[in-house]
Structures are given as C-alpha cells and as structure tokens.
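**Q** Sequence first, then the predicted structure:
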Amino acid sequence: MDINGASAIVTGGASGIGAASARRLAARGAKVVIADLKAEEGEALAKEIDGVFVPVDVTNTDQIIAAIEKAVELGPLKAVVNSAGVGWAQRTIGRDGEFASAHDLDLYKKVIGINLIGTFDVTRLAATAMSRNEPGPSNERGAIVNLASVAAFDGQIGQAAYSSSKGGVVGMTLPVARDLSAVGVRLNTIAPGLIDTPIYGEGPESEAFKAKLGESVLFPKRLGVPDELASMVEELITNSYMNAEVIRVDGGIRMPPK
C-alpha cells in the first residue's frame, strides 16, 4: 500500500517505538499526526518530520476524533499505529491475607482503559474514517498496526493488569481484521520483547541493567531498538498481503516467571 501523500496517526508517537514509527512513515511520504500527551517532545518530532502534533489521551474519545479530523485535513487517512500504553506491576494478592492488600482494582482498570480500550477506541474510529477513502489496488483503503507485548503470552509475576491488557489487544486482532475486511482495511499486531526505550532511564547504572536484561534474549543478546520495531510497523502498513497477524519481534525471548 502506497502511503505517499496520505495521512497517518501514531498514538504514543512522541517517543520510543511510536517516534521511530512516525519517522518511518514520514520517510514514506505520509503526513504524520503525533497523538500523545507529551507536548514538548511531540511538537519537536512533528517539526522534524513535517508532521502535526495533537494532544491525545487515548481514554478520551473526543480527543481521538480531533486527531483523526486533523489527519483527514492533511490527506486521506491510510495508516494508524497504536503504540500508546502504560504498565505497572503489582501482585494479585498481598502477603498478609487482607482484602485491602489485594491488587488495586482502580489501577487494573486504568491499565485496561489505556492499553486495551484506548487501542480499540482509536481502531474503531480511525477505521470508520478509512472506510470513506477511495479504494486503491486490491480495494484497499487503509491499514492499522496495534502494539501488544510478549507479556500477552509470557506474563511475569506482577503483570496481571499489563498482560491482561496486551492479551486483549492480541485477542481482538483476528475478529477486528475480519470486521474491517468488509471495507478494505487491514489490521495486524506486533508483540515487542525487551526494547530499549526511555523507560529504563539513562546513565551507567541504567546501561548495566539493560545489559543484564539482554542476557535473557535468545539472540542477539541485547535489548531491541525502537527502529527494529518500526521497520516491522512499516512492513505491516505497506505490505498489502499482511493481515490479521500477531508477530513477535523479540529476539526469541521467552520471559521467565520473574
């Protein structure tokens, strides 16, 4: 699928995998809307790639619609990348046998709300806009890539909320792709492994920690870099025969319990 002259939206696009994906899509000629809460970073990246920054909380439907409307102003919306997400760790029950020590239910709902419901909300609204496009070759109107995680399959101790949310993203891939096939919109999901993003911090201690983490990767024994994920995003957007797939990009890692 050719995205030159079309518009694209990347949620969580101000940093990490989202930023790398935005750069890749812009290099393909797309006008990219950076949809994020990080205004300073988002505006700087938008300027760098000749795109637009729109402040978006993916739990706010009105803000999602505003980003889609801005994208449509720039060109037909043909590509969407859902990389906005959060993650917290907490065990399901406490050690003292008290109800109050069990997993914070509001925290669980928040992670589900951002990672799963937010992803679905962007998907349903963006696909609606894509359905209005003139069909291209193979009657294609657009493509969506969602970001899950290997935690969807190999959830570790304390990852109940995060793994639930990412498992939901994996689980909706096939049925949503089937729904969207009626209007010529493809949907795929990427499950990243350990990726070197700002979440790990900076400095010697951070580098030592990341090196230790990298030892658990099958090969190569290091963390992945955002552009290695973004290259797969680009492929899934532009390869018209990729649809309804969940692809692990993880160096072969299988996460241990902890």
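**A** Arrived safely.
**Q** When you work out contacts or count neighbours from here on, use the C-alpha atoms and nothing else.
**A** Will do.
**Q** Who are the contact partners of Arg91?
**A** Contacts for Arg91 (Cα atoms under 8 Å, 6 or more residues apart in numbering) come out as Ala102, His103, Ile157, Gly158, Gln159, Ala160.
**Q** For the second one, grab the count of nearby residues.
**A** Look at His103: counted by other Cα atoms under 10 Å, it has 18 neighbours.
**Q** same question, the fifth one
**A** Here the count is done by other Cα under 10 Å, and Gln159 has 21 residues near it.
**Q** Skipping adjacent residues, who's closest to it in space?
**A** Nearest residue to Gln159, sequence neighbours excluded (Cα to Cα, 6 or more residues apart in numbering): Ala89, at 5.4 Å.
**Q** I figured the one you found hits Gly158, correct?
**A** Yes. The pair Ala89 / Gly158 is scored as a contact, 4.8 Å apart, by Cα atoms under 8 Å.
**Q** Confirm the residue nearest to Gln159 sits in a strand?
**A** No. Counting by DSSP: H, G, I helix; E, B strand; the rest coil, Ala89 falls outside a strand, being coil.
**Q** count of residues packed around it?
**A** By other Cα under 10 Å, 15 other residues sit near Ala89.
**Q** Look up how far Asp250 lies from Gly214.
**A** 11 Å (Cα to Cα, to the nearest Å).
**Q** what sits in contact with each of the two?
**A** Common contacts of Gly214 and Asp250 (Cα under 8 Å, 6+ apart): Leu194.
**Q** Quick one: residues contacting Val183.
**A** For Val183, the contact set (Cα under 8 Å, 6+ apart) comprises Ser131, Glu140, Arg141.
**Q** That one and Arg132, how far apart?
**A** For Val183, the distance to Arg132 - Cα to Cα - is 9 Å.
**Q** another one to put next to it:
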Amino acid sequence: MELSADISAIVTGGASGLGAATAMALAEKGVKVAIFDLQKEKGEEMAAKIGGIFCEVNVTSDESVDAGFAKARAAHGQERILVNCAGTGNAIKTASRSKEDGSIKHFPLDAFDKIIQINLVGTFRCIAKSAAGMMTLEPLSCGDRGAMVNTASVAAEDGQIGQAAYSASKGGVVGMTLPIARDLMREGIRINTILPGIFDTPLLAGAPQPVRDALAAMVPHPPRLGVPNEYAKLALCMIETGYFNGEDVRLDGAIRMAPR
C-alpha cells in the first residue's frame, strides 16, 4: 500500500508512546490520521501537531468505539489503516503468600478480566469494526483494501512473574492474528502484529535512572531501551509491504525475559 493524502488511518492509543510515534510517522507520509484515546488533553495536542483529529474512545465500549469510527470517518472518510496501540497492564501473582502473616490470596478475577477486556477484546473490537468498514472500499491497484497492525508484547512468549493477565491478553493478540488474516484474505485486508520488548514509553518515563539502566542492560544488542520511532518504522513497513501478512514479529533487541 502506497501511503499518501488519499489514505486515512486510525491509531488507537495514539496520544502517547508507540501510538503517538506511529501517528506522527503516518502523518509525515501525508496520511490523514485519527487518534483514538482516553487521554483527551494529550490526544488533542497530538492531533493538532499532526493535522489530524482526536476521538475520545474507550476500546472496551461498543458505543464509544462506534462513535469514534463515526467521527473519524465523517472527517477523513473510511480508513484503510488501523494500528492498535491501546493497552495496559498489571503485575499480580496468580496466588501469593503474605510475608507479614502468611495469609494466602489469589489474583482478583475482576483485575484479570480488565486486562483481557482492554488488551485483547478491545483490540478485536476495533479490528472487526474497521474490517467491516474497509470491506466497503474498492481495492487499491496493489489489491489491498486495508492493512492493520496490532501491538502485542514479548510477554506473549516469555511473560514474567505477575504477568499472567498481561501475557494472556497479549498472547491472545498473537494467536488471533493468523486466523484474522485468513478470515479477511479474500477481501484484500492484511493484518500483522508487533511484539515490542522494553521501550522508552511514558510507562517508564518516571522510573529512576538506575532502574532504566538495569532494564537497558538486559537487552543483548543494542543494550538500550527501544525507541517508539523504531516501532513506528516497523508498523509502516508492515503496512506498505504487500506480502507482509499474518505475521507476528518481535522487536526487542534479542531480549528473552527472565522470570523477574
């Protein structure tokens, strides 16, 4: 798919981090970008910066997502690109014993479900609704009606202590990529997933420097945190390269996460 001003895109989680970097990279190619996010102030600031629009969207809500798509499409037309970066995480052991009194507790199931709803179901919700819209378009000369990129995590393959919910949600994103590619293959809609390693995003911005240095030292090469623009470059490669479909690609400096 050739990126140009004739193409519109939606980036979930586009107000900051990996999503913001991708929104900027798409805009630099002339693409009309709509940002879906709950961070209204940051989202509006980013949209103004790239000449796009902001849609306050909660990916766990059908009504909110529908409203976001309606607003984006009214402004930019039917999107041909969807990049899913909205997500969150937590760190809770499956079951644990208190160091103080030896009492035992298990992972609260509502906390587990929250991560699944945002990271996995929210991602699929946006995919399904976007795919239905893309199917109304005529194929481009390359044969594509649209292209999608999802964000999983290396935790999908080597989750650490306390990451049962997060790893399950991201493993689900990886697991559904190929079936979705097969579901949409006759419609000319491609889908791929990136599994980022340890990236320098707002999640780590407040971490003490020794913690950041220790995380960087875990990466074989280059021994540093990932830069959001590196994610954006891979996302654009997946979108622009027509033979890129149904793939899950780690972007992690060859790291394999230890238990903790």
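**A** Ah, there it is. What you see is a predicted model, and the numbers here were worked out from it, not measured in a lab.
**Q** Just give the TM-score of the two.
**A** Overlay of the two chains. TM-score (TM-score structural alignment, normalised by the length of the first structure): 0.96; 255 aligned residues with a Cα RMSD of 1.3 Å.
**Q** Surely Ala216 of the second structure is in contact with Leu225?
**A** Yes. Using Cα under 8 Å, Ala216 of the second structure is in contact with Leu225, at 5.1 Å.
**Q** Could you tell me which residues touch both of the two?
**A** Joint contacts of Ala216 of the second structure and Leu225 (Cα under 8 Å, 6+ apart) are Ile198.
**Q** List the contacts of the residue positioned nearest the centre of the second structure.
**A** The centre of the second structure sits closest to Cys85, judged by Cα atoms, centre = their mean, with a distance of 2.3 Å. Contact analysis of Cys85 of the second structure by Cα under 8 Å, 6+ apart lists Val11, Thr12, Gly13, Gly14, Leu18, Gly19, Asn150, Thr151.
**Q** Tabulate these in CSV, adding columns for secondary structure.
**A** Listed next are the contacts of Cys85 of the second structure as CSV, based on three-state DSSP:
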residue, secondary structure
Val11, strand
Thr12, strand
Gly13, coil
Gly14, coil
Leu18, helix
Gly19, helix
Asn150, strand
Thr151, strand
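**Q** quick one: which of those residues is nearest Asp62 of the second structure?
**A** Proximity of those to Asp62 of the second structure (Cα to Cα) peaks at Thr12, which lies at 14.3 Å.
**Q** Can you find the partner of Cys237 of the second structure in the first structure?
**A** When the first structure is aligned by TM-score structural alignment, the residue opposite Cys237 of the second structure is Glu235.
**Q** average distance between whichever strand or helix holds that match and the second structure?
**A** Counting by DSSP states H and E, the element that carries Glu235 of the first structure is helix 226-238. Relative to the matching residues in the second structure, helix 226-238 of the first structure has an average distance of 0.7 Å after the fit, by mean Cα distance after the TM-score superposition for the first structure.
**Q** So for that helix, what gets flagged as buried?
**A** Using 16 or more other Cα atoms under 10 Å as the test for burial, helix 226-238 of the first structure gives Pro226, Asp227, Glu228, Leu229, Ala230, Met232, Val233, Glu234, Leu236, Ile237, Thr238.
**Q** wouldn't the first one be in contact with Asp196 here?
**A** Yes. Pro226 of the first structure lies in contact with Asp196 (Cα under 8 Å); the separation is 6.8 Å.
**Q** how about the helices in the stretch 151-260 of the second structure?
**A** Listed in chain order, the helices of the stretch 151-260 of the second structure (DSSP state H, counting those that start in this stretch) span 155-158, 164-183, 202-205, 209-217, 228-240.
**Q** Deepest in the core, which of those helices is it.
**A** Sort the helices of the stretch 151-260 of the second structure by mean neighbour count, taking mean count of other Cα atoms under 10 Å, and helix 164-183 sits at the top with a mean of 21.
**Q** those helices in the stretch 1-150 of the second structure, which residues are they?
**A** Taking DSSP H, counting those that start in this stretch as the criterion, the stretch 1-150 of the second structure carries its helices at 17-28, 40-50, 62-76, 109-115, 122-134.
**Q** Which one of the ones you listed lies nearest to Arg260 of the second structure?
**A** Each of those has some distance to Arg260 of the second structure by Cα to Cα; the shortest is helix 109-115, at 19.4 Å.
**Q** Can you state the mean residue-to-residue distance of the closest one versus the first structure?
**A** Helix 109-115 of the second structure sits 0.2 Å off on average (mean Cα distance after the TM-score superposition for the first structure).
**Q** what range in the first structure does that helix sit on?
**A** The aligned range for helix 109-115 of the second structure in the first structure is 105-111, by TM-score structural alignment.
**Q** Show me which residues of the matching stretch are buried.
**A** Of the residues in stretch 105-111 of the first structure, Tyr108, Lys110, Val111 count as buried by neighbour count, 16+ other Cα under 10 Å.
**Q** Closest to Ala79 of the first structure out of these?
**A** When those are compared against Ala79 of the first structure (criterion: Cα to Cα), the nearest one is Val111, at 24.8 Å.
**Q** wait, that closest one sits on Ala161?
**A** Yes. Using Cα under 8 Å, Val111 of the first structure is in contact with Ala161, at 6.2 Å.
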